[in-house]
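S.K.: Kindly generate the corresponding structure for this input.
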Amino acid sequence: MEPPSRSTRVSVLLPYKFDAPFTYAAEEALPPGTLVRVPLSTRMVVGAVWGDAPDQGVKTKPIAEVLAFPPLPRPLMDFIDWVAAYTLSKRGDVLALALKESLLAAPPKRGKAYAFGGADPAHPGPELSTAQAAAAAALRDSVAGQTFGVTLLDGVTGSGKTEVYLEAVAQALRNNRQALVLLPEIALSVQFLQRFERRFGAAPAVWHSELTPALRRETFRAVAQGRANVVVGARSALFLPFPALGLIVVDEEHESAFKQEDGVMYNARDMAVVRARLSAAPCVLVSATPSLESVENAASGRYARLDLPARHGGAVLPLVKSVDLRAHPPERGKFLSPVLVEAARETLARGEQVMLFLNRRGYAPLTLCRRCGHRLSCPNCTAWLVEHRSHARLICHHCGHSAAIPEKCPACEAEGSFVPIGPGVERIAEEVAGLFPEARTLVMASDHISGPKQAAEAAARITERDADIIIGTQMVAKGWHFPHLTLVGVVDADLGLAGGDLRAGERTVQMLHQVAGRAGRAQAPGTVLLQSFSPEHPVIMALISGDLPDFYAQEAAARRPGHWPPYGRLAALIISATDEKLADQTARALSRTAPRGPGIEVLGPAPAPYALLRGRFRRRLLLKTAKHIQIQGLLRDWLAQTDIHKSSRVDVDIDPVSFM
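M.R.: Got it, this is the predicted structure:
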């Protein structure tokens, strides 16, 4: 008689496009979260034990290796399951956000390790104002309780929100818990890290795509072992394996950059709230211009709310005025009104700095033939090619296609007939050089500043007054503190207001209010000039008056009757295929099986705004429901009963932020 087998069966989730775990044999019981190496087809892969598996009498392959690495914490596993169910993603795809084999390599036996865990909550911080101290005390109390709750920290630009929520971080450290601070952009980490080090006497761990592979591995291990007590990172940091997470802060919570637009489509702001709940930790959402969703959650009592209505240290909010481009047009072929030019000249004469904001990269957004009107477009996308004179190329900002400006027009064969239409930041820099030849200019856009190091160098130049005029895209709109910057000119305040985007007005108010907040942050008062062809537009009027609550009330009144978010639910189905007829066929098939009923509306199918993107033809349907309807169930049933051709793809975007 054979001796009984000592093997046990466990389910192992793999970080690939699988929704269900696989069953493997283990020599002993393994706790959930244990990282293992297992055979998959002809190769060995890393996965995580997701639980026990029933013995179904089927021969199973054995686990090849149990890795000597801390297991995934239970709250992270629950979070992966939750995100997969919410976004209708495969669990393996969500696990891939948290687990990559390249991060698990053992550190070298020799060599100096990166320093973690040095943040000291007792290190003396800056002196807080009365309002700041009251808000900080409320946050400290919520963290000390070590229970879940969400607080919206709403404060005007320059009110010292960062210093306030760092006191919540200090309390998490006193509790011997870890803290996570999410920032929407890598560049924003530059001045934040300086503030953090002043407060805690040491730098935090950082997590973003610009880290070297070795530093990523060491940071990942330090988080998993609890040695990294504070992490500052981009949205992907939400999936790090914190064993003792005690606080999540989402700075600039309104930012659309927190939305992952491909693969697993999730909003890191909303998922941060879920991760905090599963970790029994408080979550703090921070913004000078909160999203309407967060404003409504605070108004309904789901979130607590703390307000900082005044700037810190005696600084006052800038004076915001419009420049009517119909009455004060720029010179022919130029883009800066004489009113803005004169204000810049006076500011420079006082030895102060000027910022010109235009949320458009490159030299010109469009290049056309002056003879026949042919426009140079991307062969892979429904998009114009953007001229970048710094690279001497035409570039598609969607797929990266690059080409030289052709010598002849491909439509009419005219030679040397192409002209740039409209401005990008490079063209504004060219105009500024002609107007102010003695001024030192600095362009801050992703084409010129590719990572934290270059951003730090640019910030140092501005702070040390080694730049007179800063010209930038949305990179300059938020988070920066430049004490000598007193004039902000918005080159095109109307940009972003056209089209049918649900959130166009809200997003424009947020961005322009943030960029306006860069002016006058010290003792010298600031001025903001908004160049506009429609200064009577409600968005421009709201920025001038500074009455954002009234603007939010108007937005709410416009959305509530139609059950538009946050008063209803939205999900987008994006159909794509390399064959246009197949994309149309799949979209029609989905339309025929679309759900019906009270509180349910399906819009489309229609070509997506970018009907061709990266070589794929795209169609879109939009599911809109009343808020009480569980939208994921509707979508699962809808997709299950639709025959979708294997050569077409259907991506589901729950709670879409953009509609491209």
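S.K.: contacts and neighbour counts: CA atoms only from here.
M.R.: Fine.
S.K.: which non-adjacent residue is nearest the residue positioned nearest the centre of the chain?
M.R.: Computing the C-alpha centroid of the chain and ranking residues by C-alpha atoms, centre = their mean puts A257 first, at 1.8 Å. Computed as C-alpha to C-alpha, 6 or more residues apart in numbering, the closest residue to A257 that is not its neighbour in sequence is P184, at 5.5 Å.
S.K.: got a list of what the one you found touches?
M.R.: P184 is in contact with 234-235, 251-252, 255, 257-258, counting by C-alpha atoms under 8 Å, 6 or more residues apart in numbering.
S.K.: which one of those is nearest D120?
M.R.: Nearest to D120 among these: D251, at 21.3 Å, using C-alpha to C-alpha.
S.K.: ok, the closest one touching V286?
M.R.: Yes - D251 is in contact with V286 according to C-alpha atoms under 8 Å; the separation is 4.8 Å.
S.K.: Could you also give me the structure for this second sequence? I'd like to compare it with the first:
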Amino acid sequence: MTDLLPLDEPFDRVSVLLPLPLDVAYDYKADPALELARGDVVEVPLGQRRMVGVVLGPGGDDAVAPERLRAVFRRLDVPRLPRTVIDLVEWTAAWTLAPRGNVVRMAISTPSAFEPPAPVVVHTAGPQEDWTGQARLTPARRRVLSVLSDGPALEQKDLAREAGVGPSVIKGMIDCGMVAPHTVAQPAPFETPDATRDGPTLSGEQQAAAETLRAKVDAHAFSVTAVDGITGSGKTEVYFEAIAAALTAGRQALVLLPEIALSAEWLERFADRFGVEPAVWHSDLKPKVRRETWRAVAEGSVRVLVGARSALFLPFAELGLIVIDEEHESAYKQEDGVAYHARDMAVVRARLEGIPIALVSATLSLETVENVRQGRYGAVHLTARPGSATLPEVALIDLRKHAPERGTFLSPPLVEAVQRTLDEGEQAMLFLNRRGYAPLTLCRTCGHRLECPNCTAWLVEHRLLGRLVCHHCGLSARLPKQCPSCEAEDSFVASGPGVERLAEEVLVRFPDARFQLASSDTLTGPDKAADFVRSVRAREVDIIIGTQVVAKGHNFPWLTLVGVVDADLGLAGGDLRASERTYQLLHQVSGRAGRAERPGRVLLQTHAPETPVMQALAAGDRESFLQSEIDQRKAAGMPPYGRLAGIVISAPDADRADAAARMVARAAPRLNGVTILGPAPAPITMLRGRHRRRLLVKAGRQVNVQQVLRDWLAPIKLETSVRLQVDVDPYSFM
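M.R.: Presented below is the predicted three-dimensional model:
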């Protein structure tokens, strides 16, 4: 593909991709004076609307006569999207089978950034010789002149506030020459990190790993390196050296993190190393910051950005390094809309850019492990914690032998360990990956369970909010006074623990301990996450009661005990990655203990201590667990040793969903090496008011499953109320 469009007569039309759920691009007339090129952001007509789209190249729809084409209104005053971003859009759409318009929407997600920022107008005192006859010195005007004589030039709103006057006073003074406005350039919103600052002293192992990554950056070529390090081994400091190398080479760097809550401590460490904080990108950004960040990335003034998965589609023009921290995290897989995996698409972008990418984790995904074993990826290994810190001791508590007291959830050995930790002036964490007060609320009279009316999911009680919440669609409701089934009053009882219920037990057992809940309900943004980290480090908290948001990335020197309340929780269900995810999560949360000179201890409460996951955690034997998982996946032909795709069909009512699913199934191809399972009700049969049916496509590694799906699904015409979504290599089976 050429970057610039030929501007001679035969090419007076351009192909424009619009952010709509369509795969086709539309042709428009192109005024040669606009000098349009691939990646230009343009405004075009569509029906009665004006829409923003992206130029893909010369128009090619010969079915539309030139005289019927509508003209591009204008090229927006924003840097052209880099060729690699457009290529990534098309590659992602082809891999996920999503319409290209849905993918390009992620690349131009901030329309307010497409207009240049308004100029900044500041004010100074005007020379007296320029004052007109209306320049009377009232008390208010004297205050304005006093402010300007004692300080710098100010914007109008700041000047009015400092002088204690209204905007009309300032305007009148401008009209009569007493105040002079001046237009100045917008200040740069982001400071440049200093790559020359000294970082912490690295161990020999860290230094060797850092040198490997620096060499990859200096080579200016595509490579993938797995940074495989135990928890607390200093992986972040190692890849900071690679970021420094990218900055020294005049290139930009992108770091992806799976959770916003992880960014608080990370930003502090970055600022310690480079003198300033990086730019940040996530869904909670205020519109003004989002606009400034998008444009600054495109203009190149952002040199390092840390963000959530959507940051992958930002228009970096000089990208020199990508880092995927906690690369194993399932949060990198987007489930709704375009079902893409940010880790995998980041590797694609690195290849398109011709730059290195580092995949970082203490528990590498099986996909990455296999790519390292096959030689497709390189690897560096960090096997020790710096200084005197050591890995914690991990022990299993068999709940069949050490059952908690009736109505409680902490076993006697865990209670004793927490008390001993508190007595020694250290901190403990109780980990339970379940938000709210209780996962199930049922009527003690008839057994009726409160279910979401929009989803086939139980309502979760959040007692702190005084609400029942659906964790799938977000529905929130008060606990009913009467059972809707038997009409018994005040008959509902909580079943099972969530972190809020666990907090009640902590309050009873350890009344003098200061505890803090840490979940996505309480750490609702970077600021609250930063406050949480500060309070734990300041030893204002004795017991952390947390979900997976505290399982990784945090370094608390006084935290020496981690108790996992329900280690078996993630093993239920039919998810092919259930064991792998459970191992990763429990290994990560275990790694929070003993990260300084005080040794750590981890206690896992389990009903199944004999499972490979629990045995591997207790023995610290990752390799035996991985081999067990590899053997099972190979035997079943499951990823990464086979191909898998999900097809979910949904409709407003069950009959339409069933009819559409049967029609899709009847059209299924019969091919060697391809097995099609279903249709069957999805595990969550109804979601957000839509009934769901699922088919699974299982194939060998050699099968082009995308082509199979295209050939199968393209001819099928469904009712407008029926939706069909494809998920290549699904991570969620709900």
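S.K.: picking that back up, show me what the residue nearest to A257 of structure 1 aligns to in structure 2.
M.R.: The equivalent of P184 of structure 1 in structure 2 is P258 (alignment by TM-score structural alignment).
S.K.: before we move on, what about A268 of structure 1?
M.R.: By TM-score structural alignment, A268 of structure 1 lines up with A342.
S.K.: got a list of what its match touches?
M.R.: Residues counted as contacts of A342 of structure 2 (C-alpha under 8 Å, 6+ apart) are 309-310, 312, 332-334.
S.K.: Quick one: buried ones out of those residues?
M.R.: With burial judged by 16 or more other C-alpha atoms under 10 Å, the buried subset of these is 309-310, 312, 332-334.
S.K.: Give me the distance between the two termini of stretch 251-260 of structure 1.
M.R.: End-to-end distance for stretch 251-260 of structure 1, by C-alpha to C-alpha, to the nearest Å: 16 Å.
S.K.: what's it in contact with?
M.R.: With contact meaning C-alpha under 8 Å, 6+ apart, stretch 251-260 of structure 1 is reached by 181-185, 235, 265-269, 285-291, 510, 657.
S.K.: Go ahead and measure how far that stretch is from the middle of the chain.
M.R.: 4 Å (C-alpha atoms, centre = their mean, to the nearest Å).
S.K.: Next: stretch 450-457 of structure 1.
M.R.: Distance, stretch centre to chain centre, for stretch 450-457 of structure 1: 18 Å (C-alpha atoms, centre = their mean).
S.K.: all strands for the stretch 251-400 of structure 1, in order.
M.R.: When secondary structure is read from DSSP state E, counting those that start in this stretch, the stretch 251-400 of structure 1 shows strands at 282-287, 304-308, 319-324, 353-357, 366-369, 386-388, 393-395.
S.K.: Relative to G546 of structure 1, which of those strands is closest?
M.R.: Closest among the strands of the stretch 251-400 of structure 1, using C-alpha to C-alpha: strand 319-324, at 8.2 Å.
S.K.: Would you check the span in structure 2 matched by that closest one?
M.R.: Taking TM-score structural alignment, strand 319-324 of structure 1 hits residues 393-398 over in structure 2.
S.K.: Stretch 201-212 of structure 1 now?
M.R.: Using TM-score structural alignment, stretch 201-212 of structure 1 corresponds to residues 275-286 of structure 2.
S.K.: Could you do stretch 74-84 of structure 1 as well?
M.R.: Stretch 74-84 of structure 1 maps onto residues 83-93 of structure 2, going by TM-score structural alignment.
S.K.: How far away from the center of its chain is that stretch?
M.R.: The chain centre lies 20 Å from the centre of stretch 83-93 of structure 2; the measure is C-alpha atoms, centre = their mean.
S.K.: on average, how far is it from the matching bit in structure 1?
M.R.: In the superposition against structure 1, stretch 83-93 of structure 2 averages 0.5 Å from its aligned positions (mean C-alpha distance after the TM-score superposition for structure 1).
S.K.: residues making contact with that stretch?
M.R.: Here stretch 83-93 of structure 2 makes contact (C-alpha under 8 Å, 6+ apart) with 3, 38-39, 56, 98-100, 103-104, 107, 313-315, 340, 345, 348-349, 352-353.
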